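Undergrad: What follows is a predicted protein model with its sequence.
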Amino acid sequence: MFPSRAGKVLLVAAVAGVAVAAPLSTVTLDYGTFTGLTDATNEIVYFRGVKFADAPVGALRWQAPVSPPTMHLGNVNATQYAAECIATTQTTTSSTTAEDCLFINVFIPIATTATSALPVLVYFHGGGFEGGTAAGAPPENIIQNSAKPLIFATVQYRLGQFGFLGGTPVANNGALNAGLLDQKAALVWIQRYISKFGGDPRRVTIWGESAGAGSTMFHLVGNDGANGNLFHQAMGDSPSLSFLPHYTDSFVEDLFTQFAGFAGCGSSGTGDAIMACLRAAPVNTIASAGSKILGNRTSSLYPLAPIADGKFIATRPVEAFKSGLFARVPVLFGSNTNEGAHWSAGLANPAANTSEANATETTVYNFITGQFSTFTRASFDKAIAELYPLADYNNSFSLQGQQMYGEMRYICSAVLIAGAAHDFGLPAYQYHWDNPTLSSDHGADLNAFFDGTRTFDADDQAIVNAMRGYFTSFVTDGTPVAANAITWPSAVDSNGSPRIFLHPGDLSLENVTEALSERCAFWHGLSGEIST
């Protein structure tokens, strides 16, 4: 591993009397000095809980983040994770969550110096834009399994009603998609400060899973592709192509009205007065109001999510990728076989829960419209008649619904992004995780990266090792390469084929099938109807 080799180089140079830069354990920025945790066993220096913006509280609620922090922080012990952002399911803050949660974690190989100029991998966590935490993405398997040294950073951003409250009052007196703006502020922070940690701001790759991969997608299409050189490559595991209504659409305006009512501000008068009331409300009032939103949306999984704001997201993803309005950078995206499994079973409304014994085609339709409210029955009927006939799923409404949802939201999104990158002359890599032992459900591929020191059986370990090698080499060299694994070629067609097939005992290449291509074309052809 790099730290051991680099450490030896530094030691030899020191013995020989050659002047060398000292490895980093403390970093001084213009607003504070941060001392990390040096772990000789893992050969990593952990800079945890580095504040990158002012606390988004009071007057700064639903405003763009103020970054870098305006107050000098002095000497900061950066050895422990800071507070996590408040999840929408919470009714109050907790000992580990707070509004003041805009922190970045920077993990560097132990021998890194201020002049190392290492490539940087930035990770956005998943959680439906309503939950999750950066602490769920530890760095060991990334840094230790990279053939060449890299820096790994994880970012926290406002969630749910704190980060994605929409509606005209917010647009007129605040910032829409504040959570995405938090992420962008972290990328600007990296451009300004990562060299202090031994990183190269000219070699930044963004990455995420689920909503985190959706985030990388939104940064690709943000500002119609004018990313300001904030990143130079993008990766995504199961990119979430979610319902993206305009902030003035009734779906969003109704959510705002309902939220303001739950927070006790609904009768405050004008939109500005309501916003003033909301900003003055105690944090637990805001937390509780968001939780009540979920309690009243029993057919919806993640109603408080990114929206089309006409500014950062001026063009929705499907149109943006088809028309070339996205950042022209190399991409690596993929998905899992059973992306749509189990989602419906968690819905409280039995009329939208396809696991119910009395489920019907209408139940499947209700499940899908709970996530894409403008999806018409006519389009649904066409889909089940021509593309998803019940007989293909053992007459199981649950299996039929999960296949539709998994493809329209996740699987076809990876196909879209990789295919569009290819069509516009960019390197594009696509994968397909299929694993009956570790699971092929949504998020199962993260076993390869964030499952600690777990030891897998031989076939699974080979897949895990390959994933780690492919992903980290893409970050360091722009091409996914893994030891003792097949060559992963760049896409050669508009479906992003060939995909690398990650199955225990079968690491191979496959093309996106004609049937899947047809189904993806159907969903993407409905982008105007379902606001994707």
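TA: Happy to help now that I have it. Model, not experiment: these values are computed from the prediction.
Undergrad: Could you use CA atoms for every contact and neighbour count after this?
TA: Noted.
Undergrad: Name the residues of the one helix or strand residue 518 maps to that come out as buried.
TA: Here residue 518, judged by DSSP states H and E, is contained in helix 514-525. Within helix 514-525, the residues that qualify as buried by neighbour count (16 or more other C-alpha atoms under 10 Å) are 516-517, 519-520, 522-524.
Undergrad: For the stretch 101-250 of the chain, which segments count as strands?
TA: Here the stretch 101-250 of the chain has its strands, by DSSP state E, counting those that start in this stretch, at 103-109, 118-124, 151-155, 199-208, 233-237.
Undergrad: Which strands or helices does the first one pack on?
TA: It refers to strand 103-109. strand 44-51, strand 151-155 (3 or more C-alpha pairs under 8 Å, 6 or more residues apart in numbering; DSSP states H and E).
Undergrad: and those strands as CSV, adding distance to residue 189 and mean neighbour count?
TA: Output for the helices and strands packed on strand 103-109, formatted as CSV (distance: least, C-alpha to C-alpha, whole Å; neighbours: other C-alpha atoms under 10 Å):
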stretch, distance to residue 189, mean neighbour count
strand 44-51, 10, 25
strand 151-155, 11, 26
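Undergrad: for these, which one sits closest to residue 325?
TA: Closest approach to residue 325 among the helices and strands packed on strand 103-109 is made by strand 151-155 (25.4 Å; C-alpha to C-alpha).
Undergrad: Taking strand 44-51 as reference, get the angle to the closest one.
TA: Counting by axes from the mean of the first three to the mean of the last three C-alpha atoms, to 10 degrees, strand 151-155 lies at 30 degrees to strand 44-51.
Undergrad: other SSEs contacting strand 151-155?
TA: Secondary-structure packing of strand 151-155 (3+ C-alpha pairs under 8 Å, 6+ apart): strand 103-109, strand 118-124, helix 140-143.
Undergrad: Next SSE downstream of the helix holding residue 518?
TA: Immediately after helix 514-525, counting by DSSP H and E, sits helix 527-530.
Undergrad: That next one: which residues count as buried?
TA: Applying 16+ other C-alpha under 10 Å to helix 527-530 flags 527, 530 as buried.
Undergrad: Check which helices and strands that helix is in contact with.
TA: Secondary elements touching helix 527-530 (3+ C-alpha pairs under 8 Å, 6+ apart): none.
Undergrad: let's bring in a second one:
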Amino acid sequence: MHLFQDLSMWPLVVYQGVLNRLPGWTNDNLTVSIQGATVQGRSTNGVEAFTGIPYAQAPVKNLRLRPPQRITQELGTIDGTGHAMACPQQKPRQEDFAGIMDLMSFLGDSGVTVPVPTEQSEDCLTVTVTRPGGTTSLDRLPVLFYVHGGGFEIGCTEDNDPADFVRYGIDIGKPFIFVAVNYRINGFGFLPGQRVADEGVANLGLLDQRLGLEWTADNIASFGGDPDKVTIWGISAGSISVFDQMALNNGNHSHSLTGRPLFHAAIMSSGSMTPAESVSSEKAERVYERVVQAAGCSEAANSLKCLREVDYETFHHAVSSLPGPLSYNGLALSYLPRPDGKTLQESPEILAREGKYATVPMILGTMEDEGTLISVLQRNLTTTDHLVNYLQGCFFAEASSHQMTELVDTYAQGQACVENGSPFGTGSANEIFPGFKERSAVIGDVIFILMRRLFLKYSAAAYPDVPSWSYMGSFNKGAPVFGTTHGSDTAPFFNGNGTVHAAETLRRHFLNFVYSLDPNESDDRQSWPRWATSQEQLRVFASETSLIVDGYRSRAFEWIADNIGILHV
């Protein structure tokens, strides 16, 4: 079948790497008893997996566009030997197709690819548990709770297979349990609008993740995990979700029924606080109205009720009528977590600055060239003026053109901007069309790299005694076009490749942290200092590791810090 023969079947999770399902799974009557159910699993090569375990009632019919509901009935036997159903994916629009093909033509050997199509359903609120073979309920292993990425509009738990990562933990004597959560995305999970705000049903995807964490707290001991040693981790939108879980309910990360903390540490890979307009802003309301119109609900007395009542195909089509992450709009997303006065009580940068988030040890990192993958899709932005208009028109509606000009000017102008643009450190190379390197630098910094630094600065001021560490991935330095781009870290973690050194370094440090809340070990050749103490990052190259002072592009950082209040997506 041609790669894009059936666009509706392709989740297009370019941020999340290649799907790596291992063949030869066997089922040797592997079962685990949990609350109200028995889960069947599968095993191969020393790893056991239990896929697609429901943690909430199916959010269908009258439960569509409502908070997730706990399962109250007995489920009997759950077949966890197959593949977990994906939540409905944002379908690419026909007008985005040319940009997608541009992106695909540049991917080459970048290590960032499109996964195999996966089945989709509204009945998708499940977790998948992967553990070392032979684990019993007595083992009490630490737990890594993973939130997938995909721009809050695409992605699922099966984008990456954690089996190789779990085997690595066994090999170094630090076995752990990996839990991945499916949550509602795009308009199914993050529909904005005034009616949504009035009914209190915003940020449903975050509430899904939270109920998945509560399921883990209630059931992971049966799989051999320790509910008191849960580290939450995510990449891209999953990383932003980790911060949001820390900031949910102004930092209350306790189980809603038992009051016990749901996690004791956090890892954010390519994403942290993401300032956003409110769920009832003018921009948000335009998204809502577009979905309502596409669903044929414009004349309904209660448009939200109408959206719940239309059939699945109609609602899915309506949700996908807006630009997705693989469009000209890029990361100016239609659907993402927005402050709603309830779950996210204020914009994330305000919650971070005021210390209204869970104070747990944390690791934050980004790739060196976060913006390159995203900036291929706007070929016509060939001048600085074009970029200014794009940032003001698509991303930051609260900013003026003058303010966006000030931001862009911090990256120099003309040939100097090309030479200093992203991929960084490559001179005038990789300027695949005019404006590419300038745009890549600005967007990568303002969404990911320098926003990470600003959160760390807020954190060090609010909670100087809470440990944090930061890293930069540079292991694809010199790779054509993209460098070490957004999503590059999926290969080292999940496939154990990309570079052997990067895979070994990142995995080992993460598992040190999962075990001891410190990524260092006494025999580490390269000590990784706390960020608040040194303001240094661990920089991971293809064959070596070093430290870098986290002060690069200081003019841009100072501008972002001074103007954060207008940088709401």
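TA: Structure received. Everything quoted here is computed from the prediction, not taken from an experiment.
Undergrad: re earlier: and of the buried residues of helix 514-525 of the first structure, the nearest to residue 155 of the first structure?
TA: For the buried residues of helix 514-525 of the first structure, the nearest to residue 155 of the first structure is residue 524 (30.2 Å; C-alpha to C-alpha).
Undergrad: State the distance from the closest one to residue 417 of the first structure.
TA: 12 Å (C-alpha to C-alpha, to the nearest Å).
Undergrad: With residue 254 of the first structure instead?
TA: Distance from residue 254 of the first structure to residue 417 of the first structure, by C-alpha to C-alpha: 32 Å.
Undergrad: between those two, which one's more packed in?
TA: residue 417 (30 against 14; other C-alpha atoms under 10 Å).
Undergrad: who's in contact with the aligned partner of the more buried one in the second structure?
TA: Correspondence of residue 417 of the first structure to the second structure, assessed by TM-score structural alignment: residue 455. Contact analysis of residue 455 of the second structure by C-alpha atoms under 8 Å, 6 or more residues apart in numbering lists 272-273, 349, 352-353.
Undergrad: Can you match those residues up with the first structure and say which hold?
TA: Contacts from these that recur in the first structure, judged by both residues aligned by TM-score structural alignment, their matches' C-alpha atoms under 8 Å, are residue 352.
Undergrad: most surrounded residue in the contacts of residue 455 of the second structure?
TA: Neighbour-wise, these (other C-alpha under 10 Å) top out at residue 272, 34 neighbours.
Undergrad: just so I know, which of the helices and strands packed on strand 103-109 of the first structure lies nearest residue 102 of the first structure?
TA: strand 44-51 (6.1 Å).
Undergrad: tell me, the closest one lands on which residues of the second structure?
TA: So strand 44-51 of the first structure sits over residues 47-54 in the second structure, by TM-score structural alignment.
Undergrad: about what we covered before: distance to residue 359 of the first structure added to the strands of the stretch 101-250 of the first structure, as a markdown table?
TA: Putting the strands of the stretch 101-250 of the first structure into a markdown table (distance: least, C-alpha to C-alpha, whole Å) gives the following:
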| stretch | distance to residue 359 of the first structure |
| --- | --- |
| strand 103-109 | 44 |
| strand 118-124 | 36 |
| strand 151-155 | 40 |
| strand 199-208 | 34 |
| strand 233-237 | 31 |
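Undergrad: Out of the ones you listed, which is closest to residue 69 of the first structure?
TA: strand 103-109 (10.7 Å).
Undergrad: ok and that closest one relative to strand 44-51, angle-wise?
TA: 160 degrees.
Undergrad: Tell me how many other residues crowd residue 356 of the second structure.
TA: So residue 356 of the second structure, with other C-alpha under 10 Å, has 21 neighbours.
Undergrad: surely it meets residue 245?
TA: No: using C-alpha atoms under 8 Å, residue 356 of the second structure makes no contact with residue 245, being 11.3 Å away.
Undergrad: Mutual contacts of the two, please.
TA: Contacts common to residue 356 of the second structure and residue 245, judged by C-alpha under 8 Å, 6+ apart, are residue 251.
Undergrad: Alignment lookup: residue 325 of the first structure to the second structure.
TA: Checking TM-score structural alignment: residue 325 of the first structure goes with residue 356.
Undergrad: Skipping adjacent residues, who's closest to that match in space?
TA: Nearest non-adjacent residue to residue 356 of the second structure, counting by C-alpha to C-alpha, 6 or more residues apart in numbering: residue 250, 4.7 Å away.
Undergrad: Tell me who's in contact with that neighbour.
TA: So residue 250 of the second structure contacts 343-345, 351, 356-358 (C-alpha under 8 Å, 6+ apart).
Undergrad: go on, residue 351 of the second structure?
TA: Here residue 351 of the second structure is in contact with 247, 250, 357 (criterion: C-alpha under 8 Å, 6+ apart).
Undergrad: Among those residues, which lie within helices?
TA: residue 247 (DSSP state H).
Undergrad: Return the closest of the contacts of residue 351 of the second structure with respect to residue 291 of the second structure.
TA: residue 247 (28.3 Å).
Undergrad: Alignment lookup: that closest one to the first structure.
TA: So, by TM-score structural alignment, residue 247 of the second structure is matched to residue 221.
Undergrad: Kindly tell me how buried the residue nearest to its match when sequence neighbours are not counted is, as a neighbour count.
TA: Spatial nearest neighbour of residue 221 of the first structure, excluding adjacent residues (C-alpha to C-alpha, 6+ apart): residue 326 at 4.4 Å. Look at residue 326 of the first structure: counted by other C-alpha under 10 Å, it has 27 neighbours.
Undergrad: Likewise for residue 412 of the second structure?
TA: Neighbour tally, residue 412 of the second structure, other C-alpha under 10 Å: 16.
Undergrad: Am I right that it is in a strand?
TA: No: using DSSP: H, G, I helix; E, B strand; the rest coil, the secondary structure at residue 412 of the second structure is coil, not a strand.
Undergrad: returning to what we had before: did I read that right, the match of residue 417 of the first structure in a strand?
TA: No: Residue 455 of the second structure is assigned helix when assessed by three-state DSSP, not a strand.
Undergrad: Quick check, central residue of the first structure?
TA: residue 212 (0.4 Å; C-alpha atoms, centre = their mean).
Undergrad: Matching it against the second structure, which residue comes up?
TA: So, by TM-score structural alignment, residue 212 of the first structure is matched to residue 238.
Undergrad: Between the helices and strands packed on strand 151-155 of the first structure, which one is closest to residue 31 of the first structure.
TA: By C-alpha to C-alpha (comparing all of these), the closest turns out to be strand 103-109, at 14.0 Å.
Undergrad: Test my guess that residue 496 of the first structure contacts residue 418.
TA: Yes: look at residue 496 of the first structure against residue 418 with C-alpha under 8 Å: they come within range, at 4.7 Å.
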